[in-house]
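> Below: sequence and its predicted model.
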Amino acid sequence: MESRVLSRKRRRIELDTSGFVILRIQNPPSLKSDSIRLKSDFIHLKSDSLYTIGRCNRHCDFVCNDSRISNRHCQILFDSIENKLFVIDGFVENCYSSSEIGDFFRIRKCCNKEGFTRASTNGVFVNGVRVTKGGVFELFVGDSVSFVKTRVKSEPSFGFLVEKIVRKEDVLGCNQIGYSGGSSSNSKWLQGECRKTVVGGFGFGGRRRNEHLIDRAVFLLNQCRETLHSVDPVSHLRRCCMLLNKERKMARIQNGHSAAVCGSGDGRVGSTDVVGGGLRCGSVKAVSGENDIDLSSKTDMKVPGASSGKKFYLNRVKFMDHDNQHEVVSLPELLHPVATLSRMFIATFTNDVLWFLSYCEVPNHLPITIACHNTERCWSSDLDKRTSTPYPEYPNLVLVYPPFPEVIAFGKDRKRQGIACHHPKLLVLQREDSIRIVVTSANLVSKQWNDVTNTVWWQDFPRRNEPDYSSLFTHFTDGDVGFKSDFAAQLAGFVASLISDVPSQGQWIAELTKYDFSGAVGHLVASVPGMHKHNNPFPLEPVNFLSNQAEHRSSWSISTKFLGSVEASVVGLKHRFHTSADSNGAQLKTLAAFLRRCRENVFGMSEVVLRRNTKIPADSNAVSVLICDLDEASEGDYIQLGFLPRNIANWVAPLCDAGLFSFTACIYPKEALAAALEGSNSKVQLILYVAQGPNFHEISTMIKPAHVAAICSLLASVQRCSGIWRLREVLDQYKWPELLETDFIYGSSSIGTSIDPKFLAAFSAAAGKKSLQYPDSEESDPEWGIWNANQEARNPSMRILFPTIQRVKAAPCGIWPSRRLLCFSEKTWQRLRTVDMLRDSVPHPKCRVGYPMHVKVARRRFKSKTGKSSFGWVYCGSHNFSPAAWGRPVAAPSVERTDKSAGTTSCPSSRLHICNYELGIVFVVPPSDKNSKSTDLDDIVLPFVVPAPKYRQCDRPATAQAMREALAELGELEKKILESQAGEEAEEMMAMMEEGIPEEEELVELTTYVSEEKDEEKAYAETLWVQVDSSEG
């Protein structure tokens, strides 16, 4: 150890010339250690030694058992070269030389970028101000550091106070700063097993009068020096003002205390424990005040004005200065003023709820529903696992885990799970006079709002004078002139699909009826997992309706308002037709005779009779399904086929009993007869048609909580176009001139592994692509004009934007952040490299170049004949470019075509296999007349450069394999840092990964789809049949 002998008038003393720091533990518990006994509230840290605070005994010098603290929560370093004390949110491995560590902290302090640290979970707070996640912050005398946010203002902050910073020159020239020598006998430092005398007035023997004023002056001088040397003096001054305005309690070291030296010559220390969940001299749980704010975002917060909804914005990120090329917005700005919010609904993939509540200063009384992904819960059939309330401090906050349907599970077995993901990013912000809908590509985590480029769209909608439940069932074609916006119906249907298993959350549907969405500029495009079928047209002349008057016969009239259809089934059909119940086949013959006489509509379906069974004890909501000769129907001239499934009857019964809705239904007669035969286990398909009931227009005055939950289930069940079928529904309203197309692009942070010409053709056809370029080769085809897989293979219709590995490697933040966001398999790259399809994704505006993008944006652009304007459409939202997100068309086995030249998008009997919940918005600028004034599509600024640069021969996309190879080329220091990050808190790391869900098995069993009756449906029907038979007997 370097030392120097100083001469004084009366004596010679030996001084330790290295600097040190004295920290005072705030609200400390009792401390203990295997190597040292800590009986003090003070800690002495040596310069150029890296100290770690967290939960992990192995890696930390100070350990805390509190679950809110990360394994390695933060690190502290006193740099003797610059004489600065740093704290870092998270950690960097303490396995390098002191000079390397100091260089690392100095570089991180200047650029303040992430990528080489592992941030803490709940943050580090300096004087109540949150340090940037993974960022480095300089500490001064008097600064209070805490490790998590307190829930109430009165709760004590737990962490430490910077009591004294003694620099190297201060030790060598102590008399120059006003300190006098002091007795060494009253100041003892404990280090390992030995004690060392410290002289020169730097012990705990006592404090000089007015010394707190000196500390304050030193603090202010340090702030001035930092301002002069900072890259952005204005921002530094603003931050200083925030710090100085905080009320700080400058703790004083009292006589009689000693400080523990945690460290040895090599900078490593034994772990010390804090009893009772406090600091174990290795694990400190940081606590801060109620009014804590985040340094990284709040300083420049602006209140966003009303959005026109005609374009999207980008999120406000902390690494750049914002120019006027593209409007930006932050999450707190979207919620502002948070005090006026009456309730909030959020849908997200990954989430950090505590960060969100703290970051946006959300009141703990506000009702909040957050739908999020959880593989185990979303696949579970246990309805109790659909929700959780994990935050007692926020009693009105509920986490909802939307269900994944069994039909998309491997082997249709829910226990085996499957490829599925709850992936939307939606915020519904309700106020008394308006409601704000936000559709974004950012999950509810700090990194995606503050460090990664994402798209954000929002629009405000006014409150109605009275609720309008008819808006929940609006269709495009409902408008007398042009098209009527179905924004409310699409929004309500999507929200209902997320919360249908949670009746208490059904109130959200009632709330949406209070607002007027007719002014929506964009069109919502949602994906809901399942095996979807094309919507079934309403029968022209239904005769039997189920309403509050039981089943009644009535002629269909123009006043009967059709609202939608639901794909259901008939359960229990085999009960009366199996061998033991119908030994001579009489019942089966009667059924065949009835079915033969049934009138079939143009779709081959026949109407059935629905009847309420209120007197069945097993289920008061039971609904029977009967068939009769509708031409010569008489009392008793019918045969009961079975019942509606329990989950359907549970909402049909209360809605029809109240007269709010009426129902009629159709089946396929041949399908019913086949299911009645012995040995058949196939499900009998039933299409349930929904119409307005006699009391529909009084629904707002008659509705009860049971009705709200039933309407929510109805909306979740109503057939809607989903995925690429919804995209086609929106874009098919216009005629797109193929010869005027200038570009068709899709930029996405994840590219599906099962992309092939069939999916590309299906997506392009849904986007309005036609094959008019090839009239000669397609003229004799009955499906002439539809873009198909053969054409796609010959002439790719679109371009995919994805960053090259060279671009990712050259990023200032390195490879690691992109490795968490980008997903492109090597197999997909090998499949696409021979076609001219890939383009480099270059961020726009220029200030975002070099930083990760998480956007999902598509555009098809046309140039007018005059060349003065552009039109077309733009999509932004959560859909990555994959069949899992958009859906893959699958031909039904009974109608599968043998003509392989035909596309997969035109067969009306095909189904659409979708794996994910997704949500996005489409902006349409239609072709206009010469004299009309319309919006120019180029007014919607894209987040990447267009036209996008082509891949050069040497270029390669940033696939997972390419990024692994690039990481292997890094220097030893960076590699060790990244390896430590990868191994630390693996579960938390997975939560931050956005697109890590594979799709390799997406095609499993798609073509073998056959709907069969479930065991629970059989048991339910059998119970009802037993009670029906006993009542008839």
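Noted; the coordinates are in hand.

> drop to CA atoms for contacts and neighbour counts, all remaining ones
Noted.

> contacting residues around residue 769?
Counting by CA atoms under 8 Å, 6 or more residues apart in numbering, residue 769 touches 736, 738, 786-787, 797.

> can you map out the strands along the stretch 801-950 of the chain?
838-839, 856-863, 870-877, 888-890, 911-914, 916-925 (DSSP state E, counting those that start in this stretch).

> buried ones in the next helix-or-strand element following the last one?
Looking back up the chat, that one is strand 916-925. Next in sequence after strand 916-925, counting helices and strands by DSSP states H and E, comes helix 960-968. For helix 960-968, a neighbour-count test (16 or more other CA atoms under 10 Å) marks 960, 962-963, 966-967 as buried.

> what do you get for stretch 817-830?
Those would be 817-826, 828-829, for stretch 817-830 by 16+ other CA under 10 Å.

> Dump those into a markdown table; add distance to residue 107 as well.
Putting those into a markdown table (distance: CA to CA, whole Å) gives the following:
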| residue | distance to residue 107 |
| --- | --- |
| 817 | 18 |
| 818 | 21 |
| 819 | 22 |
| 820 | 23 |
| 821 | 25 |
| 822 | 27 |
| 823 | 30 |
| 824 | 32 |
| 825 | 34 |
| 826 | 35 |
| 828 | 38 |
| 829 | 36 |
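
> and the two most separated of those?
817 and 828 (21.8 Å; CA to CA).

> try this one side by side with the last:
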Amino acid sequence: MAVPLPQQPGPYTSGSLGYFHLRLVGPAPALLLVRTDRLYSLSHSRRCGYRFRLRLLANPHRRRAPDLLLSTYGCDLRLTHRSGIGSPSVNGRPLRAGTPTELAVGDEVSVLRCGARYGFIVERFVSCGGFEVDAASTAGSCAEGLVFRAESLRKRLRAISESEDPLSLLRDCSGIGNLDVDIGPKKWRQDGAAELCLDNPITPASKENVLQGDCNFERDKFDHDFDVVNDGDPELFNGSKGCRDDSSEKPGCGSGNEEQYHSEGCYSDGSTFFLNRLADTGSNTQTEPQSGVTLPQLLHPVNSLVRVFIATFTLDISWFLNYCKIPQHLPVTIACHNKERCWSASSENRTAAPFESHPKLLLVFPRFPEDIAFGKDRKKQGVACHHPKLIVLQREDSMRVIVTSANLVPRQWHLITNTVWWQDFPCRTSPDYAALFSAAKKQKSDFAAQLVSFIASMVNEVRSQAYWITEVAKYDFEGAGGYLIASVPGIHAQSPYLESNYFLSAKHNVHTKSAHRMSFGSVQTSVVGISHRFHIPSDAGKQLRALSAFLGKCRENMYGTTEVILKRNTNIPADANAVSVLVADLDKFSEEDSVQLGFLPREVAKWVAPLSDSGFFDFSGFIYPREALEAAFGVTNTKVQLLLYVSKGPEFSQISRLISNEHFPPLCSLIASLQRCLGLWRLEEVLANIKWPETLEADFIYSASSIGTSINPQFIASFASAAGKRPHQDFDSQESDPEWGCWTANHELKKPSISLLFPTIDRVKKGACGIQLCRNLLSLPEKTWQRLRSTGIFHDAIPQPNARIGYPMHVKVAQRRFKSCFGEHSFGWTYCGSHNFSPAAWGQPLSPPSKANPSKARSAPSSPMLHICNYELGIILIALPPGMSKHASESRHRIEDIALPFVVPPPRYKGSDKPATRLAMREAVAEACVLQGNDVVDLPDDTDEDVPDEDDEQVVELSDCSQQEKEEEKIYAETLWGQIVVLGGSGFVGSAICRAAVSKGIEVVSFSRSGRPSYSDPWVDQVNWLPGDVFYARWDEVLVGATAVVSTLGGFGNEEQMKRINGEANVIAVNAAKENGVPKFILISVHDYNLPSFLLTSGYFTGKRKAESEVLSKYPASGVVLRPGFIYGKRKVNGFEVPLDAVGQPLEKLLSSVENFTKPLSSLPASDLILAPPVSVDDVAYAVINGVIDDSFFGVFTIEQIKEAASKVRV
């Protein structure tokens, strides 16, 4: 919206010239002096970190109107704003864009930016002719002063009374209460007088912080000190960025009281990290005045938070809620470690809500995968830890991401040095879901994709938290100052990019040869149900031959895979999300000419189906043919791998408009399942492609509070190689060597690449709290020290700055620095976060199966794999070599701007130095007890809040990574295969069979011309009703997943009609069932009534006997033929109930009672027309159920045998 600039008045007389005093409200209440004959703009500078700057407008008619315009005329001060600056208000009342608002002495102006309010108070007006107006008096009149004061208070009270949340308005706009009548002019502070900075949010200014004094209004003095710049000049002042140890004069690091300090905000552009502020240790001295950042500072202002997400190892919830003053109804999600819960498979153990006072606070316990458990048995648990330290703060206009090394416990924020990185990201005008899938090698930053995938991996099984995925999409992360480095537990593999031709898209199979589809990545999953599908005795041979024939025709690509068809199965009641996997000759594909291999696992189908049905994503799949054949023939019981590829769907561009709450959990599961680079692979993805000049390397250091048990030259070499380390010249190897040009263990043994920083035991003993604070903070196994001590890689970790000496460090910081050969700035990269130096955190590359034991090798080609035990998160800040910057965020980085928390270069261990291993600390405690004459107290073996479980010394071979099909997956597949299809299910007998099957928990599909019946009994809703004609049916869709077909087809008419309905229709159904691999067929036929042969030649009996013959020939060991007589029951016809049981039931009882007398007559021709007892429709139905569940029940069954079979399953 264009805002016209107000007309400038004519020249001022000396009497009308004056100055308005504008007092910034915040911890540094600077004074701005504004002349009455000038125009000023208060504009927003995103480039300089969301600061506001006051400018003198030399050209009032410039093309672009300012965000906020200050204009003056005599004693009047006007404020005009356009719509771009965001929520400005005067005394709590919002301003209307484009409409000038007059300001009076005492008025307070505030602007909402990045979740916090910043502003100023009109303190007084001073005329050069001696005329002065302030909050206490105006024009020398007490009455007029009271009028000004009353008018200001009236405006504020009106705003409060009209507000929907008056309490919030009172809190946010309380600065006016400090304008006491006896407050005079304050001294003009030149160290920040011209800037509204994010470090200065609105907080009440106390009298103790107001500096009394006079202001010199002489013109020459005024011109010299005038704190504005001409339009186009850079800002005079840079606000404090964070709270660094060298910033004693910067706002936000003052030595004021704790309440004032915590009420301040903090700013960072993401180009460096900071340290936490250590608490005082003595009553009279302050250890580190004006240094570090606190947790309340990071969360300030708490009242503007919309929701909070935290990931931590350990936590003290009560301390956090009280210390940071968390509102009771603020949604807070905390993902944390709990060994029992994280290893549990029960969904009930995923969450906990421990505080009734904070009903929206939810604890989440991310599940550890079973494939990293000991023996792949979850009950045996294993080495795993939820160890990240992440805080995400969502506000309406910004999202702050904090990556730290401190857990959510008080001593890690008050007594122990930790690193803190953070950056604020602005809100988008509309969500960008494509950013959640971007790759690092593209021009766009992949910060959003890495952040959302890490959050998804933790909340994937908690449906109520899936909305976090869509919330991240609302913010712009392209200006991120670094690259996130995440680790997620599991055995991870890298899949090649494969071109697909067939896609599951919006419930349909789409064939395309286009190679321009946007791919979002791949998911490694499996095919379930193969063993059940191909191990049916009556059918296995034919189906196996068909499968072998199709796989033999399939063309394998260079990776040994072949494409399969994914098909939605919407007619399987057992799972509406079922997706089947078909194998076919893709050169001339038709669904009729294919073999169903199995299904997607339930946990995968539950997100593939809704995302595909909605058209948001397309899916395609590849399998290893040899694996599928081995599983089908029973050679192996391991999973059949399926590489599931995800592409942009036809409705992806409309996802912001079409997405609903029901899509959040599937989208979260998809993002959590997508393969991505983690741990060492992520480090390599970010760093290894940069050509680092090895000859210019100055430092390669890593400081960690824990060093893994299994650290050896092989792991160190893997880490160095992933970080871009390369040998200078290697004359001992050839280019044909797969490790040629890579930094290997041999190079590491010859010349160690990394300096490991770990405190010596002497340094720990001399600490402020001695060993007590470090004993469960530091972890270096004695055997690791003994194994690596001769390499010379250990260096002492000396805290920096000096004020931190004596306090333990919990930092995990790595840096590789290079010197410039042209006299320019140094360059390199720096890491900070939660990763300790261990394979558990970064991942252990897995060894391929031994060639000497080929029996252990899988049929699928061995791809690289990485075994990660922990959840971890860190950030890498890159300062590229000169001329190599490809991202805007990289060009602003200077490695000299990053102050490391330890002395560099670190001193190498001397001959007598020993690290603070657990054994060394135990011995030191024993020594101290002896010197003090106390009993020796042994340190407990269990660890507390600071040391993760990293006893990761285990050998994992690639051959051990093949997974067997889980029992629940087998049950799921059998359930999908285990449904019956009732032909004619809406008829009299068919509906009774459907009702009986539902009562026994059997999934039922009814296929009939009439489809769903008109009546609405409760069991009707549990049957999948398919309308259709047997003669024109798509049997592959009708019979998918069927384990039995029950035919009730039959009827009367002329001869040809009866032959067609009773005979041909059933023959077609029998052949279709056989061709589709259905293992059992049950036919409802008819009793022959002992009729003469010439009567049995009618179309009715001829058709029935033809159908019987087809069943018994195609299903000799599983076919069932039931021959009931007259069937009675309550039959519904056109909405009316015909009580056939009123005749049939008494007749059955009568004939049963006289059976002994009528038996001799049964041999007479046609005698059964009178003597054959009727059969209840329920008996027929339960006899069918017995045939479905009892594999020994096959052949032809008479009336008495039908009743006997029914009695076995009738309740």
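In hand now; what should we look at? Keep in mind that what you see is a predicted model, and the values were worked out from it rather than measured.

> one step back: tell me which of the strands of the stretch 801-950 of structure 1 sits nearest to residue 399 of structure 1.
When the strands of the stretch 801-950 of structure 1 are compared by CA to CA, strand 916-925 sits nearest residue 399 of structure 1, at 16.2 Å.

> residue range for that closest one in structure 2?
The aligned range for strand 916-925 of structure 1 in structure 2 is 870-879, by TM-score structural alignment.

> And the contacts of the matching stretch?
Under CA under 8 Å, 6+ apart, the answer for stretch 870-879 of structure 2 is 271-272, 384-390, 403-404, 421, 481-489, 827-835, 840-841, 890-891, 893-895.

> if you set the cut-off to 6 Å instead, what comes out?
Contacts to stretch 870-879 of structure 2, defined as CA atoms under 6 Å, 6 or more residues apart in numbering, come from residues 384-388, 482-489, 827-835, 840-841, 893-895.

> Give me the aligned partner of residue 406 of structure 1 over in structure 2.
For residue 406 of structure 1, the residue aligned by TM-score structural alignment is residue 370.

> same deal with residue 696 of structure 1?
In structure 2, residue 696 of structure 1 lands on residue 652 (TM-score structural alignment).

> Correct me if wrong: its match contacts residue 613.
No - the pair residue 652 of structure 2 / residue 613 is not scored as a contact, 11.9 Å apart, by CA atoms under 6 Å.

> Quick check: neighbours shared by those two?
With CA under 6 Å, 6+ apart, residue 652 of structure 2 and residue 613 have no common neighbours.

> one step back: ok, the match of residue 406 of structure 1 to residue 490 of structure 2 distance?
As for residue 370 of structure 2, its distance to residue 490 of structure 2 is 8 Å (criterion: CA to CA, to the nearest Å).

> Equivalent analysis for residue 118 of structure 2, please.
46 Å.

> So what does residue 706 of structure 2 match up with in structure 1?
In structure 1, residue 706 of structure 2 lands on residue 750 (TM-score structural alignment).

> right, and residue 639 of structure 1 touches residue 627 too?
Yes - assessed by CA under 6 Å, residue 639 of structure 1 is found in contact with residue 627 at 5.4 Å.

> Those two: which has the busier surroundings?
More neighbours surround residue 627 than the other of residue 639 of structure 1 and residue 627, with 24 against 16 (other CA atoms under 10 Å).

> How about the secondary structure of the more buried one?
Under the three-state scheme (DSSP: H, G, I helix; E, B strand; the rest coil), residue 627 of structure 1 adopts strand.

> Surely it and residue 637 touch.
No - between residue 627 of structure 1 and residue 637 there is no contact under CA under 6 Å: 8.9 Å.

> ok, the closest residue to residue 373 of structure 2 other than its chain neighbours - how many residues close by?
Distance criterion CA to CA, 6 or more residues apart in numbering; nearest residue to residue 373 of structure 2, sequence neighbours excluded, is residue 382 at 4.4 Å. By the criterion of other CA under 10 Å, residue 382 of structure 2 has 23 neighbours.

> my guess is residue 382 of structure 2 meets residue 374, correct?
Yes - with contacts counted by CA under 6 Å, residue 382 of structure 2 reaches residue 374, the gap being 5.2 Å.

> returning to that earlier point: my guess is the match of residue 706 of structure 2 meets residue 821, correct?
No - using CA under 6 Å, residue 750 of structure 1 is not in contact with residue 821, being 7.9 Å away.

> Residue 625 of structure 2 pairs with which position in structure 1?
By TM-score structural alignment, residue 625 of structure 2 lines up with residue 669.

> got the contact list for its match?
Residue 669 of structure 1 sits in contact with residue 595, where contact means CA under 6 Å, 6+ apart.

> 10 Å instead, please
Counting by CA atoms under 10 Å, 6 or more residues apart in numbering, residue 669 of structure 1 makes contact with 591-592, 594-596, 598-600, 604-607, 627, 675, 684-685.

> try residue 515 of structure 1
Counted by CA under 10 Å, 6+ apart, residue 515 of structure 1 has contacts 430, 432-435, 460-468, 471, 488.

> Need the nearest residue in space to it, chain neighbours excluded.
residue 463 (4.2 Å).

> so what corresponds to the one you found in structure 2?
That one, residue 463 of structure 1, aligns with residue 427 by TM-score structural alignment.

> Wait, the match of residue 406 of structure 1 touches residue 381, no?
Yes - with contact defined as CA atoms under 10 Å, residue 370 of structure 2 reaches residue 381; the gap is 8.2 Å.

> Overlap of the contact sets of the two?
When contacts are counted by CA under 10 Å, 6+ apart, the set common to residue 370 of structure 2 and residue 381 consists of 343-344.

> mind listing the strands in the stretch 551-700 of structure 1 by residue range?
According to DSSP E, counting those that start in this stretch, the strands that the stretch 551-700 of structure 1 contains are 562-570, 606-612, 623-628, 638-643, 661-667, 684-692.

> Just put the ones you listed in JSON lines and tack on distance to residue 105 of structure 1.
Shown next, in JSON lines, are the strands of the stretch 551-700 of structure 1 (distance: least, CA to CA, whole Å):
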{"stretch": "strand 562-570", "distance to residue 105 of structure 1": "61"}
{"stretch": "strand 606-612", "distance to residue 105 of structure 1": "73"}
{"stretch": "strand 623-628", "distance to residue 105 of structure 1": "70"}
{"stretch": "strand 638-643", "distance to residue 105 of structure 1": "70"}
{"stretch": "strand 661-667", "distance to residue 105 of structure 1": "67"}
{"stretch": "strand 684-692", "distance to residue 105 of structure 1": "65"}
